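**Q** how would this look folded up:
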Amino acid sequence: MAKASTIASCLADLGLAGFTPGKNDFVAGLPELERFRTESKGSLLMANVAGQGVLPAWRGPQMREINGVKLGLIGVTSPDRAEGGAPAGLDVASPIDAVKADVATLRAQGARVLVVLAAVGRGEAKRIADAVPDLTAIVVGSPGGSGDANSETPPPERIGNVLIAETGNHLTTAAALDLYVRDGSYAFADGTGLDLARKRADVMRRIDEMRGKIAQWEGDPKVSKADIEARRADLAVLEKERAELDKAPTPAKGSFFRYRVQEMRDSLGKDNAVSARLLAYYKQVNEANKKAFADKKPKAAAKGEASYAGVETCTTCHDDARKVWDKTAHAHAYATLSNQFKEYNLDCVSCHVTGYDMPSGSTVTHVENLKDVQCEVCHGPGSKHAAAPSKVKVPIPRPKPESCLSCHHPPHVHEFDAVRKMEDILGPGHGR
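**A** Sure, this is the predicted structure:
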């Protein structure tokens, strides 16, 4: 509940107009959903849902006036299509019928732009666009989901004159739709170049594939350096093509729209109010997890199996490697969490300690001698090697670049070249 409340308050800081819930948003009950709505200061819109506890105000629609233009906002959802069906007590009607009814209401009130928030999936959103062609745009969301995997951001498309917009989950991307009204016309031409957007998505896919191949080839002695450099040249061409596709000419006459998807990056900057709320939330999670997992200790290693020894033990014989490691970001990985009150955050800690959740390793609260990304993260548990270095080899003498990808992946790290990055952690006595 703390996370939901924090998100709602952050959305209020950002000026949320409205949202449409999926099944996951009902999990704490309708009174809590109303509390989150109040905290968000936005409208909760689900025109096609009724039932005990559903407030009339939730059904909408809403009218907003922006720069003199009346914009109608409609929300529909299909939690009954999510895994396990709709929450008990909810009556879910046809999204199409609800949108038609709300469009008529909004038109009578003078709405010139009509936007639907549709937590119904992309297929149903397209059917709404077919059935109600005078909509301006449909913002697509999922009826409900589970799991931590990040979804790709589908390219936008138009069904007739209706723009279908959808972003990736977990706020990996955000979309901006700008409408430019000329001469009082509300028929918006495509000023984005949606065909270009689809090409851009294809180019992005090819760039990702090329990066992966280069990383794989660089670790393969059978692939010549000339071939690798040729692929790097191909990658540069693709990246240039992507940059060119970001440009689209503005229509010379008439109203038009521009649609843009922005990948979320720390480099974009921050909002101070939102940052303060997130910091308070992380402090709250930290304190709660510190108590909740205080007694969770790592399992002992099986008899005859190596255990984690810690960097100080490794330093006894590998002092040169230690000097290299001390200068890397790996040596300060745990501090990057503790400085943000995230060292007990279950979503973060595993990549900032050694042997997390492994036999003889660390847990969220028990990280003695195993803070930071130490030698054994890459080389494997080394107790047996440390006890008899002349007889027992290091478990993984030369880690492959691919091993870095277990932590260095989106949304935490973007466009990561494992082979090149590995150079940053090598030095005299450590790989050279």
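**Q** Could you use CA atoms for every contact and neighbour count after this?
**A** Fine.
**Q** This protein: strands as residue ranges?
**A** Here the chain has its strands, by DSSP state E, at 18-19, 43-44, 49-51, 62-66, 69-77, 90-92, 113-119, 137-141, 157-159, 162-165, 173-180, 189-190, 256-263.
**Q** now those in CSV, with distance to Y334?
**A** Listed next are the strands of the chain as CSV, based on distance: least, CA to CA, whole Å:
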stretch, distance to Y334
strand 18-19, 37
strand 43-44, 40
strand 49-51, 47
strand 62-66, 46
strand 69-77, 42
strand 90-92, 46
strand 113-119, 38
strand 137-141, 36
strand 157-159, 44
strand 162-165, 39
strand 173-180, 27
strand 189-190, 48
strand 256-263, 26
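**Q** quick one: which of these is nearest K296?
**A** When these are compared by CA to CA, strand 173-180 sits nearest K296, at 35.5 Å.
**Q** what about the closest one, distance to the chain center?
**A** Centre-to-centre, strand 173-180 and its host chain are 18 Å apart (CA atoms, centre = their mean, to the nearest Å).
**Q** Now show me the structure for the sequence below, then we'll compare the two:
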Amino acid sequence: MPISPPRAAGLAALGPRPRALAGLTALVTSAILACATCGSPGSGPAKTGSVEPPAAPPRLTVDLVAFARVMGAVAPCGCTTEPLGGLQYVFGYLGHDIDPQRRLVVEPGGLLIPDPKGPEAPHDEAAWAQAYQRAGALQERFASLGGSLVAGVGANDLSSPLAQEALKRWPLPRVLANSRAFDELGVVPHRVVDIPGTDGKPALQLGVTAVHEPSPEAVKLLGPLEPTTSAAKREVAAMRAAGADVVIVLVHGTRAAAVDVAEGVPGADLVVTGIPEGTEKARLGAPATRVGHGWVLEPGDQAQTLTHVRLSIDPSALAALPGPDAWKVQPSAEVQAKELERLDARLTKFRADPAADPGYIARLEQERAALAASLANEAAPTGAVAVTFEQQKITCKLPVDAAGAEALRSYDAWVATQNQQRFAGVKPPPPAKGQASYIGGEQCSACHDAAEKHWATTRHAGAYETLVKVNKQFDLSCVGCHVTGFRQPGGSEVVEVAGLEDVQCEVCHGPGSIHAETPEKAGKAFGIRREAAVDVCLGCHTAEHSDTFNYEAYLRDVLGAGHGEGRRALLGDGPTGRELRAAGLEKAGGACPKQM
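**A** All right, here's what the predicted structure looks like:
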């Protein structure tokens, strides 16, 4: 799939392309009901002697898969009920039911290196070594896409000398329109990708440019940045003049920045939001929305959810491809499945209501039957250009890419070997004079046997073993939340964890050496914290790593016989942490193997 070099053009080359607003509203039910009986057995065979119409030429199917910032993520934390992401599943998806000759993958920049302000940001030599290994694995798999990849440049690509070195070391087909500071690295203002037709000859051209939102931090790292709208206008015009039939603008910025470009740049068919805001959008992105001339796409970050746009084009339309206002939007399987769930819920409600109108229930049942039939037998695309938009979650239910899976196994093995050597004999500093040290749960159980027995029934007691099973007990991204006193004075380190494996008593109650020597003073517990405030839990139970965490519900598991029975009684009945997690796993369709 060849990539054409950028060619200059004036704004006049764009030409007037009036567009009418369109949307997805009411699309699902009306489209499906209209086609519900298409091709059904009841339509009967053709009459004897009738002349069959000539077969229509095959439609051209083109797939665009958009990422937001990947930020060095190769696999998700396996502690959530539905881990999203993973190199092996990303490329398993890209290689399944998508023609590699008619595929374009785009990412807005920030691919290789973690966000310097994020929780995965490397802060020391060992963490940077791991980040570099992940960057290498990412670059190898993304580079394998060849000419079907176009990448942007992000501020975190330049956030440190090591990040800048990664950008130079691992070249990819990158674009950036509102800065020319990276020309020496092969970064160009835009690229035009040729897509072959069903006959193998060039049939369609996809143009891609990228702009970076000029935030103060971005300007500090990237230098002066031209306003996004003016830069995008110039490059969209140039791409149209170069023959681009569909134009994509990657915006390394928030949705607001993407909307500004979509509204201010005539001729931008698809605008990709590079930085989703908020935990939920970071995971799932948001459905495509019609803005201005085209559509704004919003994938999730860290390759957790991709936005997949599939164009089905009538060959007769290729000579003068209509713009987004004329595209026929077809509901994706994802949208139809959600609508089916909604109809099922409504039917359950009204069937249970004796006063419900039978005619209304019958209409809902008809809608449901048509929708179920459509899901079972996907309707053929129609119109000059038919398009589906899908937010594809990257889960362990997807096909596995063998090369991606092997890259992760190699990474885990490298981390285990390197960090065992690097941290052998390394211990945290001793506590200051008069301060407590960590002693381990075994010493605690000498006086608190009943509490230890209850603790052994909790998930905290198996925290370290979950890492050992997948060779991640030496991984800096994981180990700190699976041991006691990690990198605290008198606590544990990556290798030196003997007696402090798992989430033991002292994680919640603090180091216990002083308490062990003097358990009480004046009839009260001494040298120990009786209760753990929610902030203690939130150090590890973050939204990204513990999606079902609820303080009171989780306390109902942690407290019990011999361990805070009175406090447990005050909590009363209610959901437990185990129940919340079980519900989350059921909703996700079952557990995934722990990754990273």
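**Q** For H412 of the first structure, which of the strands of the first structure is the nearest?
**A** strand 256-263 (11.9 Å).
**Q** Show me the helices in the stretch 451-596 of the second structure, by range?
**A** Taking DSSP state H, counting those that start in this stretch to define them, one finds helices in the stretch 451-596 of the second structure at 463-468, 505-509, 513-517, 534-538, 551-558, 565-571, 577-588.
**Q** now swap in the stretch 51-200 of the second structure and tell me
**A** Going by DSSP H, counting those that start in this stretch, the stretch 51-200 of the second structure shows helices at 87-94, 125-143, 161-169.
**Q** do the stretch 101-250 of the first structure as well
**A** Under DSSP H, counting those that start in this stretch, the stretch 101-250 of the first structure gives helices at 122-131, 194-218, 225-245.
**Q** Same list (those) but as TSV, adding mean neighbour count and distance to A387 of the first structure.
**A** Formatted as TSV, these follow (neighbours: other CA atoms under 10 Å; distance: least, CA to CA, whole Å):
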stretch	mean neighbour count	distance to A387 of the first structure
helix 122-131	18	59
helix 194-218	17	34
helix 225-245	14	40
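**Q** Dump those helices into CSV; add distance to A273 of the first structure as well.
**A** Listed next are these as CSV, based on distance: least, CA to CA, whole Å:
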stretch, distance to A273 of the first structure
helix 122-131, 34
helix 194-218, 33
helix 225-245, 33
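**Q** how about these, which one is nearest E312 of the first structure?
**A** Judged by CA to CA, the one of these that comes nearest to E312 of the first structure is helix 194-218, at 31.5 Å.
**Q** Any chance you could list what contacts the closest one?
**A** Contact with helix 194-218 of the first structure is made by 155-157, 223, 228, 231-232, 235, 238-239, 241-242, 245-246, 401-402, 415, 417-419, as judged by CA atoms under 8 Å, 6 or more residues apart in numbering.
**Q** And stretch 250-260 of the first structure, by the same measure?
**A** Residues outside stretch 250-260 of the first structure that contact it (CA under 8 Å, 6+ apart) are 175-183, 185-192.
**Q** try stretch 348-359 of the first structure
**A** Contacts of stretch 348-359 of the first structure (CA under 8 Å, 6+ apart): 298-302, 307-308, 330, 333-334, 337, 342-343, 361-364, 367, 370-374, 376-377, 381, 407.
**Q** Of the helices of the stretch 51-200 of the second structure, which stretch is the most buried?
**A** Most buried of the helices of the stretch 51-200 of the second structure, by mean neighbour count (mean count of other CA atoms under 10 Å): helix 87-94, with a mean of 23.
**Q** which secondary structure elements does that one contact?
**A** Under the contact definition 3 or more CA pairs under 8 Å, 6 or more residues apart in numbering; DSSP states H and E, helix 87-94 of the second structure sits against helix 402-423.
**Q** That's all I had, so thanks and see you.
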